[in-house]
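Novice: heads up, no residue letters with this:
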């Protein structure tokens, strides 16, 4: 790191890399994107040219082993994460993996062990917990705004994973590839929520496949769907209180995000009109004491140093995650979400599947 910057190589040049990762990294002085890789040569070269990135590769190992790369960011589709992360760890590089870390709990546990044995820093893309509204909500709860938590209720609605999809996304049709409403949206929002209110002590769930087929838009081919479209979870929190979580995909009438956190002293409400590609951060409202209606609770400036970056909030959350990693690396701390957090999410999803199967007998 002769320049003093953390030099990043990005594996994958798709929409999320261009919308989220590249703008986020370019907004941070601590980082320099030095390489990008994509299996299609022309895509790698076009992306490098578009964003003024020095190296373009279409062989991922060339990027991983390049001496200019300090941090390997794996932004490829989920089924490729394990292989690419394993290669980065073997090369002794710090590694970021998009969530999900892998398509199975066992493989994610293996990668955690490998990373810790190698001594490399590891990051997982559970970035919603790093956003200003999420950090402020967590602090309000820790400071006793609601008192002892009694009940937590969250609903999430998104238009993702619709039954009619382009063929380029056909890899996601197979439930074994772990890319559906439960594994993506429930995991992201669940991590954000439980990071604030405490993680589940016990849960039970129902998941439902409400659209029996995927239809490939270009051909009209129908493929059986075994992925969940709707998820409902209830349970108890490890600290106190009960919780419920409902996540709905393939909803064209998007209702976004709604969270109520009630306690012995007050109530917090967190909302957003969208669940992804958010222009604005979540709105926070509170009610306590003798109040009978909610009042807005603006997020203090200290939580949002990137407010004037021009980034959409969904990309800005990525920037806060990368900034946390840079701070961890400098100070020996562990604020950025990492592979341990990923393994926790895998175990929660396993329990959701297990209890849902038992529910239906």
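Specialist: Looks like it arrived, so ask away. For clarity, every value in this text was computed on a predicted model and none was experimentally measured.

Novice: contacts and neighbour counts: CA atoms only from here.
Specialist: OK.

Novice: mind listing the strands in the stretch 251-361 of the chain by residue range?
Specialist: 256-263, 266-272, 283-288, 295-296 (DSSP state E, counting those that start in this stretch).

Novice: Put this next to the first one:
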């Protein structure tokens, strides 16, 4: 938070009736003192006007190119379905706007590389929506490991098992297509493994299974049974660059999931984090033991790790945390260096490519 003038930002994908924006970006920006929600844009003027009124935005647009031509707008957020990220993101970069795009950055790694290269060429700041690593509890775990709480990390594991509804309306069944880039491997696994790596460091290699267990979804409003090519279960094991070993299990199950759990075991201690869902969505409880004790004790994130203001609805808070880091990056102040930018997104895209390659080839693969 700052006494400087707020950064004027425009949000592309501001429909208040569906998607991620009304749950996360719109409330986060409306509450954030570092930003002025200067503009909102949807494909229809009526829905843009609704978003403007609901979140007190400065202006409403039905054409993002016209919105981006406004010289008073300094930054842009792109919160759309993954296949639609590329065009408005490149338009924002070419317009010289600092740009925040949701994860996955692109439908493919090639798209992500092109956007990261363009951002570097234009000299603008970028952010990608990997907000799990901005969760105060995950940031606290990262600091604890870096400060030697567990000593050398020997082994770690993270698991996220979610309810995966097999009956969906036609507005959600598009995610069944693997080629569109929005599924359990890219989204749930991407967020979860990125948070793990932010704490324990990167993987050196992986051996994986990427599987589609639910081969059909029922489309509730049309009555059709549709074929599914998107993966819904991912298993990853590998060596960390630091010398330890790690494993990951991500699953979308037909019925009740068991939530999220991260475990880190070192030569001098243990850390455990649990939540009802991914730390991208929810706050996390952390516990630890060290110094010869086998009893886990509650640990509380340091107050300075809470960068965002209180935001109505728990889902928006960690997105607000990223916006705090985005503002710091734009202004060149402290906390900006910890922001996941487009170059970081490319690295994660490549990691996911390695996970898929290992599964396809049935062999261990080095992580670039």
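Specialist: Now that the structure is in, tell me what you want to look at. Just so it is clear, the structure is predicted and the values come from calculations on it, not from any experiment.

Novice: circling back to that earlier point, any chance of the strands of the stretch 251-361 of the first structure in JSON lines, plus mean neighbour count and distance to residue 250 of the first structure?
Specialist: Shown next, in JSON lines, are the strands of the stretch 251-361 of the first structure (neighbours: other Cα atoms under 10 Å; distance: least, Cα to Cα, whole Å):
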{"stretch": "strand 256-263", "mean neighbour count": "21", "distance to residue 250 of the first structure": "12"}
{"stretch": "strand 266-272", "mean neighbour count": "21", "distance to residue 250 of the first structure": "18"}
{"stretch": "strand 283-288", "mean neighbour count": "19", "distance to residue 250 of the first structure": "24"}
{"stretch": "strand 295-296", "mean neighbour count": "13", "distance to residue 250 of the first structure": "31"}
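
Novice: Of those strands, which is nearest residue 34 of the first structure?
Specialist: strand 266-272 (34.9 Å; Cα to Cα).

Novice: The counterpart of residue 168 of the first structure in the second structure and residue 219 of the second structure, how far apart?
Specialist: Superposed on the second structure with TM-score structural alignment, residue 168 of the first structure falls opposite residue 171. Separation of residue 171 of the second structure from residue 219 of the second structure (Cα to Cα, to the nearest Å): 9 Å.

Novice: Looking at those two now, which is surrounded by more residues?
Specialist: Taking other Cα atoms under 10 Å, residue 171 of the second structure and residue 219 do not tie; residue 219 has more neighbours (18 against 11).

Novice: circling back to that earlier point, now do the same contact list for the match of residue 168 of the first structure.
Specialist: Contact analysis of residue 171 of the second structure by Cα atoms under 8 Å, 6 or more residues apart in numbering lists nothing.

Novice: Secondary structure class of it, three-state.
Specialist: In three-state terms, and counting by DSSP: H, G, I helix; E, B strand; the rest coil, residue 171 of the second structure is coil.

Novice: what does residue 75 of the second structure align to in the first structure?
Specialist: In the first structure, residue 75 of the second structure lands on residue 71 (TM-score structural alignment).

Novice: what's the spacing between that match and residue 123 of the first structure?
Specialist: Residue 71 of the first structure is 10 Å from residue 123 of the first structure, by Cα to Cα.

Novice: what is in contact with those two at once?
Specialist: 95, 96.

Novice: From the neighbour counts alone, determine which of those two ranks first.
Specialist: A direct count of neighbours by other Cα under 10 Å for residue 71 of the first structure and residue 123 places residue 123 higher, at 28 against 23.

Novice: what do we get in the second structure for that one?
Specialist: Counting by TM-score structural alignment, residue 123 of the first structure corresponds to residue 127 in the second structure.

Novice: Kindly confirm my reading that that match is in a strand.
Specialist: Yes. Under three-state DSSP, residue 127 of the second structure sits within a strand.

Novice: Now do the same contact list for it.
Specialist: 99, 100, 101, 326, 339, 340, 341, 342.

Novice: now these as JSON lines including neighbour count and distance to residue 242 of the second structure?
Specialist: Formatted as JSON lines, the contacts of residue 127 of the second structure follow (neighbours: other Cα atoms under 10 Å; distance: Cα to Cα, whole Å):
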{"residue": "99", "neighbour count": "28", "distance to residue 242 of the second structure": "33"}
{"residue": "100", "neighbour count": "26", "distance to residue 242 of the second structure": "31"}
{"residue": "101", "neighbour count": "25", "distance to residue 242 of the second structure": "30"}
{"residue": "326", "neighbour count": "27", "distance to residue 242 of the second structure": "29"}
{"residue": "339", "neighbour count": "26", "distance to residue 242 of the second structure": "22"}
{"residue": "340", "neighbour count": "21", "distance to residue 242 of the second structure": "21"}
{"residue": "341", "neighbour count": "23", "distance to residue 242 of the second structure": "23"}
{"residue": "342", "neighbour count": "28", "distance to residue 242 of the second structure": "24"}
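
Novice: Excluding covalently adjacent residues, which one is nearest to the alignment partner in the first structure of residue 305 of the second structure?
Specialist: Structural correspondence for residue 305 of the second structure with respect to the first structure (TM-score structural alignment): residue 303. Excluding its sequence neighbours, the residue lying closest to residue 303 of the first structure (Cα to Cα, 6 or more residues apart in numbering) is residue 132, at 5.1 Å.

Novice: so what's the one you found up against?
Specialist: Counted by Cα under 8 Å, 6+ apart, residue 132 of the first structure has contacts 281, 299, 303, 304.

Novice: The third one contacts residue 136, doesn't it?
Specialist: Yes. Between residue 303 of the first structure and residue 136 there is a contact at 7.0 Å, judged by Cα atoms under 8 Å.

Novice: Compare neighbour counts for the two and give me the winner.
Specialist: residue 136 (21 against 15).

Novice: in the first structure, what residues pair with the lengthiest strand in the second structure?
Specialist: Taking DSSP state E as the criterion, the second structure has its longest strand at strand 153-163. Aligned using TM-score structural alignment, strand 153-163 of the second structure spans residues 149-159 in the first structure.

Novice: repeat for stretch 232-251 of the second structure
Specialist: Taking TM-score structural alignment, stretch 232-251 of the second structure hits residues 229-248 over in the first structure.

Novice: which residues sit against that stretch?
Specialist: Residues outside stretch 229-248 of the first structure that contact it (Cα under 8 Å, 6+ apart): 148-158, 161, 180-182, 185-186, 190, 197-211, 249-250, 352.

Novice: Great, nothing more from me.
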